[in-house]
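S.K.: Need a 3D model of the following:
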Amino acid sequence: MEILPAIDLKNGYAVRLKKGLMESAKIYSKDPSEIAKKFEDMGARWLHLVDLDGAFAGKAVNYKAIEKIVSSTNLKVEVGGGIRDEQRIKDYQNIGVERFILGSIALKNLNFTKEMAKKYKIAVGIDAKGGMIAVEGWAEVSKVKATDLAKEYANAGVDAIICTDIEKDGMLSGVNVEFTKEIALASGIKTIASGGVKDINDIVALKNSGKIYGVIVGKAYYEGKIDLKEVFKLS
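M.R.: Below you'll find the model as predicted:
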């Protein structure tokens, strides 16, 4: 199973939020590239990067910080937050980003997302509150069921789905294994769990489900609840 340590960016700093609320931001580093190097040294293959400011603004805000992070390691990097057009994908591709996460736009413009999936390595971000899709930095909850959106992308050439239970995110309360499995089964696409990982037992539960491709680890690492070196041995 693929383990993706996460760096969320706000004002160029590495932060973590609770339930996606910007006012809950806690700063963990003023130089996120140093964290990325640590992840690589511990055995990471992938890095999950989110431009939090960009998710709200609908455009890249932390581009320079992302460029520095990508250039500082040999990790494969996926980036999300504010990607709304092909030019932004190209800009990120030009600095070495491997995979591009489409969230709000994946709900609002299915045709665009499917077109991009034919040309680039696209991950669709399915972020849900109470099973319903949330967009615009999770500030808005739609009337679309998460599983229905997953079905829409079943045969669209999407590389991965990143599935977040927002109520769990940043809370260290345990990952929602069943919800992630539902998305994986609905889409048939390799699905990455996100939100709520509290310790290595969550990773084991996801792996034992047999249906889940990967998991994003954020706050559990930053708060010292999980030993990534041990976790990478499971991947």
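
S.K.: Every contact and neighbour count from this point should use C-alpha atoms.
M.R.: OK.

S.K.: Please work out how many residues are found near the closest residue to residue 145 other than its chain neighbours.
M.R.: Spatial nearest neighbour of residue 145, excluding adjacent residues (CA to CA, 6 or more residues apart in numbering): residue 132 at 4.5 Å. For residue 132, the count of nearby residues is 19 (other CA atoms under 10 Å).

S.K.: And for residue 205?
M.R.: When neighbours are counted by other CA under 10 Å, residue 205 registers 14.

S.K.: who does the strand or helix carrying it touch, helix- and strand-wise?
M.R.: Applying DSSP states H and E as the criterion places residue 205 in helix 200-209. Other elements packing on helix 200-209 under the criterion 3 or more CA pairs under 8 Å, 6 or more residues apart in numbering; DSSP states H and E are helix 177-187.

S.K.: The helix it packs on - contacts with which helices or strands?
M.R.: If you count contacts as 3+ CA pairs under 8 Å, 6+ apart, helix 177-187 packs onto helix 146-152, strand 160-165, strand 191-194, helix 200-209.

S.K.: And this one, please, so the two structures can be compared:
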Amino acid sequence: MQIIPAIDLKEGCAVRLSQGLMESAKVYAENPLELAKHFEEIGAKYLHIVDLDGAFAGEPKNRAVIAQICKESKLKIEVGGGIRNEETIQHYEDLGVERVILGSIALKNPDFALKMAEKYAIVIGIDAKDGKVATEGWAKSGNVLAWEFAELFKGSKVKAIICTDIARDGMLNGLNIDFTKKIQEKSAIFTIASGGLSSLQDFAGLENAGINGVIVGKAFYEGKINLQEIFRKFED
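M.R.: Just a heads-up that it's a prediction; the model follows:
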């Protein structure tokens, strides 16, 4: 299983939100690099970084912090938030980012996302409210069903799909495994669960459902899980 700790960046700090609401931001680290190094020290192989300011602005806002983490850690890093063009994708690849996450632009222009996946390691971020895809830092919700959107990428070069049930994100009330499984089945692409992870039981549920990727956020920050033990027990 790919167990991917998350660092969400707001004004250069590592924060967590509840249900994607910026006003709910709680700062957990003023130095995200130290946090990334801690994840590496306890056994992480991967790191999920979201530029929250970038997601709302439509362009990256925390590039310097991300560049520093890329330079000073050996983690396989995926980055999302405000990535809307090839220039930004290329910039992150040049920094050493392993995978680039496309969210809003993939919904607006699926052909662009498919084209980029032919050239770069692209992950599609599908964030849903009531089963419908949300964009612009989750501020806007449309009428496109998440699993129908996921199906557009079936047979493509997309490396993975990250699917988040926004209602559960940061709430510590358990992953929506059925939702994740449906995305995986419709897309036939490696799917990473996100939003609501709260306990060891969630990892067992993912294994039973055949889902081999998960993002860990608030459950770690609030001390609900021992991440070092989980790396030993579940990770590849």
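
S.K.: The second structure: which residue goes with residue 115 of the first structure?
M.R.: Under the alignment (TM-score structural alignment), residue 115 of the first structure maps onto residue 115 of the second structure.

S.K.: separation between that match and residue 102 of the second structure?
M.R.: Distance, residue 115 of the second structure to residue 102 of the second structure, by CA to CA, to the nearest Å: 12 Å.

S.K.: In terms of neighbours, single out the busier of the two.
M.R.: Per other CA under 10 Å, whichever of residue 115 of the second structure and residue 102 has more neighbours is residue 102, with 28 against 15.

S.K.: what lines up against the more buried one once you look at the first structure?
M.R.: Using TM-score structural alignment, the partner of residue 102 of the second structure in the first structure is residue 102.

S.K.: Report the contact partners of that match.
M.R.: With contact taken as CA atoms under 8 Å, 6 or more residues apart in numbering, residue 102 of the first structure is in contact with 80-81, 83-84, 113, 122-125.

S.K.: Out of the residues you listed, flag the one nearest to residue 24 of the first structure.
M.R.: Checking the contacts of residue 102 of the first structure against residue 24 of the first structure by CA to CA gives residue 81 as the nearest, at 17.6 Å.

S.K.: okay but the closest one is in contact with residue 51, surely?
M.R.: Yes - in terms of CA atoms under 8 Å, residue 81 of the first structure counts as a neighbour of residue 51; the distance is 4.7 Å.

S.K.: Report the mean deviation for the helix holding residue 205 of the first structure after fitting onto the second structure.
M.R.: Aligned to the second structure and superposed, helix 200-209 of the first structure gives a mean residue distance of 1.1 Å (mean CA distance after the TM-score superposition for the first structure).

S.K.: between that helix and helix 177-187, how many degrees?
M.R.: Helix 200-209 of the first structure and helix 177-187 meet at an angle of 30 degrees, taking axes from the mean of the first three to the mean of the last three CA atoms, to 10 degrees as the criterion.

S.K.: Mind jotting down where the helices sit in the first structure?
M.R.: Per DSSP state H, the first structure carries helices over the ranges 32-42, 52-57, 63-72, 86-94, 104-108, 110-119, 146-152, 177-187, 200-209, 219-222, 228-232.

S.K.: Which among the ones you listed is found nearest to residue 26 of the first structure?
M.R.: Within the helices of the first structure, the stretch nearest residue 26 of the first structure is helix 219-222; the backing value is 10.1 Å (CA to CA).

S.K.: related to what we said a few turns ago, need the buried ones from the contacts of residue 102 of the first structure selected in ChimeraX.
M.R.: Restricted to buried positions by 16 or more other CA atoms under 10 Å, the ChimeraX selection for the contacts of residue 102 of the first structure reads:
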select :80,81,83,84,113,122,123,124,125
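
S.K.: Can I get the contacts of residue 102 of the first structure in CSV including distance to residue 203 of the first structure?
M.R.: Shown next, in CSV, are the contacts of residue 102 of the first structure (distance: CA to CA, whole Å):
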residue, distance to residue 203 of the first structure
80, 23
81, 25
83, 29
84, 32
113, 30
122, 24
123, 21
124, 21
125, 20
